[in-house]
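[1] with the input below, show me the fold.
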Amino acid sequence: MKPVFRWLWLVFISLALVACTTVKSASATSQASAKSGKKTVAANGKYFQNDGPAERIPANLDLVPDAVPQDEPLIKAANLPYSALGMSFRPDTSDKPYVAKGRASWYGKQFHGRQTTSGERYDMFAMTAAHPTLPIPSYARVTNLRNGKSVIVRINDRGPFHRGRLMDLSYAAAYKLGYIKQGSAPIKVERVWPDDDGETVATSRPDSPLKASSDDAYLKLGSFTRLATAEAHMSQIEKDLDAKYDAKLGIVNRDGRYTVQLGPFRSQKAARTVAEALNVENSVIQGGI
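    The predicted structure is shown next:
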C-alpha cells in the first residue's frame, strides 16, 4: 500500500474509534440531570446531583433561632412573573394571608454560598426557604405535620420547581423540623408578619401607613423647617435604629414643617413601649401628624 493511502487509512480508523468512544461533558450531564430531576445515591440517602449535608455540621444546630419577621421592601427583580422547567409562576406581592399544605424538601451543600433569587448568598445553616410564589422577602411559619414541630423562616429564594413539592427549606430549618434523614415531609405553610411591637408575629398583615386610621399612634422624632435637615436627622436615626423598624420611619410635610416620625402603632401604649426600647424622645401623636 502506498504511503499516502496508508496515511489516509490510519486517519479514517482513528476518527471511527473516536466517534465510538465520545461521551457527554460533565456540564452537559449535569444539565441533563437537572432537567430530569435525576438524583445520585449517597451513603445516607438520595440527593440531587452532589447535594446533601455538609461535611462539618455546626454544634447545637437545633438552637439556631427562628427568623424574626420584619417589614422589608420587596425586591422588584425577584417578584416578576417567570417560567421554570416548562411551568409559569406569578409571585403574589399582595398582603393576603397565605395558608397551604404540601410537602417540603431541603437543599444543602451543593447550593451553599450560591446566589439566591434575592441576590443574597444561600446559607444552609440560616433559617431561610424557597417558595415559587410567596413575596421575596417575606416570612412564613412552617409546621411538620408528622411531628408537630414548627419554625419561622424567611423566604429569599425561588423553588422548588417540582409538582410534588410546596417548599424547599434550608438544611437548618429542615433539621429543626426533624426530617433531614427522610428528605421530605408533609408541612403546613402560613405566611406571617411582624406585629406592631415587633415581638410577636401575626397571620394577617397589620395596618400599613397607607391604611392608617385615626386611632393609630406615631412617635415624633423631630420637626424641621428644611427638608435637608429632616433627612439628615432621619439618616442619623437609621444608624441606631433596629432594621425591623426601617419601614415605619419616614418624613411628613405639614404646614411647611418636615417631621420625622416612626409608626404607625395600633395604640399609644405600643408606641411608648417602642420609644422606651429605642431610648428615643417619647412624643406620641395620636392619629399621625
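[2] when you work out contacts or count neighbours from here on, use the C-alpha atoms and nothing else.
    Fine.
[3] would you mark the buried spots in the strand or helix carrying residue 129?
    Per DSSP states H and E: residue 129 is located in strand 128-130. Buried residues in strand 128-130, counted by 16 or more other Cα atoms under 10 Å: 128-130.
[4] nearest to residue 191, of the residues you listed?
    Nearest to residue 191 among the buried residues of strand 128-130 is residue 129, at 12.2 Å by Cα to Cα.
[5] and the nearest residue to the closest one once chain neighbours are set aside, what does it touch?
    Nearest-residue entry for residue 129: residue 169, 4.3 Å, with adjacent residues in sequence omitted and distances by Cα to Cα, 6 or more residues apart in numbering. Taking Cα atoms under 8 Å, 6 or more residues apart in numbering as the criterion, residue 169 is in contact with 104-107, 128-130.
[6] try it again with 10 Å
    Residue 169 makes contact with 104-108, 124, 126-131, 142, 153-155, 157, 159-160, 175, 177, 184, according to Cα atoms under 10 Å, 6 or more residues apart in numbering.
[7] just the buried ones from those residues?
    104-108, 124, 126-131, 142, 153-155, 157, 159-160, 175, 177, 184.
[8] helices or strands up against the strand holding residue 129?
    Packed against strand 128-130 by the contact rule (3 or more Cα pairs under 10 Å, 6 or more residues apart in numbering; DSSP states H and E) you find strand 99-107, strand 138-144, strand 150-157, strand 167-170, helix 171-177.
[9] and for comparison, fold this next one:
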Amino acid sequence: MRRALLFLAAAALLASCGAPPKAPPGKPVYYADDGPPDKVPEDIAAIPDAVPRDEPYHRYANRPYTVFGRSYAPVVNDDPMQERGLASWYGRMFHGRKTASGEVYDMFAMTAAHKTLPIPSFARVTSLKSGQSIVVRVNDRGPFHEGRVIDLSYAAAVKLGIAGPGSGPVEVERVFARDAGTQLASAPRPAVAPAVATVTTPPVAAPAAPAVATVTTPLAAAPAPAAVEMPAPRPAEVATPLVAAESAGHYLQLGAFSSVDNAESFRDKVARELVWLFEPIQVIQAGSLHRVRLGPYKTREEAQAIADKIRATLDFAPVITPATR
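    Model prediction:
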C-alpha cells in the first residue's frame, strides 16, 4: 500500500538487490506492480463520498490481532474517535483482491483501511494542508507503518489531493449515520492547525484464538465509475495457507490472525513492501490461528539479519520463533 513514494530506508536495501523503479524528474515513483491505473476515469473526482449508515459490525474482522509483535484491539462500540497522522493509499496491485472484511477492494470506491476502527464504519478524513475533507467507509486493516493512521483507496486519495505525493498529514474523525444532517460532503473546511501529532494505537494483550469464519458485507452504494482498461493484477510472491510439519530452524513471525482472509490480506501487503525479499511469505495454520511468517533459517543470527532488514523497511520488527512454536 503505498503508497506512491519509496521509503528512503528501503533505498539502501534495494541497492544490493537491484535498482528501484525510475520515474521522470518531478513525478512520483511507484512500485513496479502498484500505483494508479493505466487510464484514470475522467470523472474520478466526481465519485461521491461514502454515506454513513448503520451496519452490523463484521463478526470476525473486529477481533484482536497481532502484527510484527504488536497487538491491536479494534473498537467494537460507537464511541467517537479523532486522531492525526499520515494518510497513504493503495492502488492497482490490490484492485480486485479481498480486504480484511472479505469484501473485494475497489480502488475507485471511497473506502479505507484503519488499524482499529470497526469494520465497517465511516470516517471523515481532512487534509491538514488544504482543509479538504472526504468521507470513506472503513473495510480493511492497515497501515502498519509507524506514524500512518489511514490507508485510502486511490479514488479517495485523488479527491483528498494526496495521490500524487503518495501521502499527506490528515485528521481522521469517525462519523455516524446520525451525523447525516451535519457537514459530510467533500468540501474545503477551515484550515486545521498544521502541527501534526502522530497517534499510535497502544499495544494490548494478545487474545485467545477465536473461531475462523468469513462474512461478507456489501460495499457502500456508489455509482459505477467509467470502465477502465487495466491489466489483471499479478499475484504476489506468496505461499498458500499450509498445515504441515515444521522444519527445524528459526522462523520470523510477522503476524497472527484468527481469520485466514485477514492473514492473506496482510501477507499480500507485506510482500509488496518488502520488494527486496526473494523468498515466499507463508500463511501457516496453527490450531485456530493463521500465522504469517518467513523461514526457516538455519541459525538465529541468519533470522536476525533478515529481521533487521525488515525493521529498516517497515519500522516494525518480526518476532523470531523456534520451529516448535
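[10] rewinding a little: the residue nearest to residue 129 of the first structure matches what in the second structure?
    Using TM-score structural alignment, the partner of residue 169 of the first structure in the second structure is residue 152.
[11] from residue 166 of the second structure, how far out is that match?
    10 Å (Cα to Cα, to the nearest Å).
[12] for residue 285 of the second structure, same thing?
    Noted for residue 285 of the second structure: a distance of 35 Å to residue 166 of the second structure, by Cα to Cα.
[13] of those two, give the one with the bigger neighbour count.
    Shown here are residue 285 of the second structure and residue 166; by other Cα atoms under 10 Å, residue 166 has more neighbours (24 against 19).
[14] what lines up with that one in the first structure?
    Under TM-score structural alignment, residue 166 of the second structure pairs with residue 183 in the first structure.
[15] make sure that match is indeed in a helix.
    No: applying DSSP: H, G, I helix; E, B strand; the rest coil, one finds residue 183 of the first structure to be coil, outside a helix.
[16] thought it was touching residue 107?
    Yes: contact status for residue 183 of the first structure versus residue 107: in contact at 9.3 Å, counting by Cα atoms under 10 Å.
[17] residues contacting the equivalent of residue 83 of the second structure over in the first structure?
    Alignment note: residue 83 of the second structure maps to residue 100 in the first structure; criterion TM-score structural alignment. Residue 100 of the first structure is in contact with 142, 166, 187-191, counting by Cα under 10 Å, 6+ apart.
[18] please repeat the previous calculation with a cut-off of 7 Å.
    Applying Cα atoms under 7 Å, 6 or more residues apart in numbering to residue 100 of the first structure gives the contacts 188-190.
[19] check residue 175 of the second structure too.
    So residue 175 of the second structure contacts 52, 122-124 (Cα under 7 Å, 6+ apart).
[20] ok, back up a step: separation between the residue nearest to residue 129 of the first structure and residue 138 of the first structure?
    14 Å.
[21] does residue 284 of the second structure count as helix, strand or coil?
    Applying three-state DSSP: residue 284 of the second structure is strand.
[22] measure it to residue 141 of the second structure for me?
    Applying Cα to Cα to residue 284 of the second structure and residue 141 of the second structure gives a distance of 20 Å.
[23] same question for residue 75 of the second structure.
    According to Cα to Cα, residue 75 of the second structure and residue 141 of the second structure sit 12 Å apart.
[24] the more surrounded of those two?
    Taking neighbours as other Cα under 10 Å, residue 75 of the second structure and residue 141 compare with residue 141 leading, 25 against 16.
[25] quick one: map that one onto the first structure.
    Residue 141 of the second structure maps onto residue 158 in the first structure, by TM-score structural alignment.
[26] tell me the contacts of its match?
    Contacts of residue 158 of the first structure by Cα under 7 Å, 6+ apart are 117, 130-132.
[27] just say helix, strand or coil for the residue nearest in space to the middle of the second structure.
    For the second structure, residue 142 is the residue whose C-alpha lies nearest the centre (Cα atoms, centre = their mean; 3.4 Å). Using three-state DSSP as the criterion, the local structure at residue 142 of the second structure reads coil.
[28] what about the contacts of residue 175 of the second structure, which one has the most neighbours?
    Among the contacts of residue 175 of the second structure, the one with the most neighbours (other Cα under 10 Å) is residue 123, at 27 neighbours.
[29] quick one: that one from residue 53 of the second structure, how far?
    Counting by Cα to Cα - residue 123 of the second structure and residue 53 of the second structure are separated by 11 Å.
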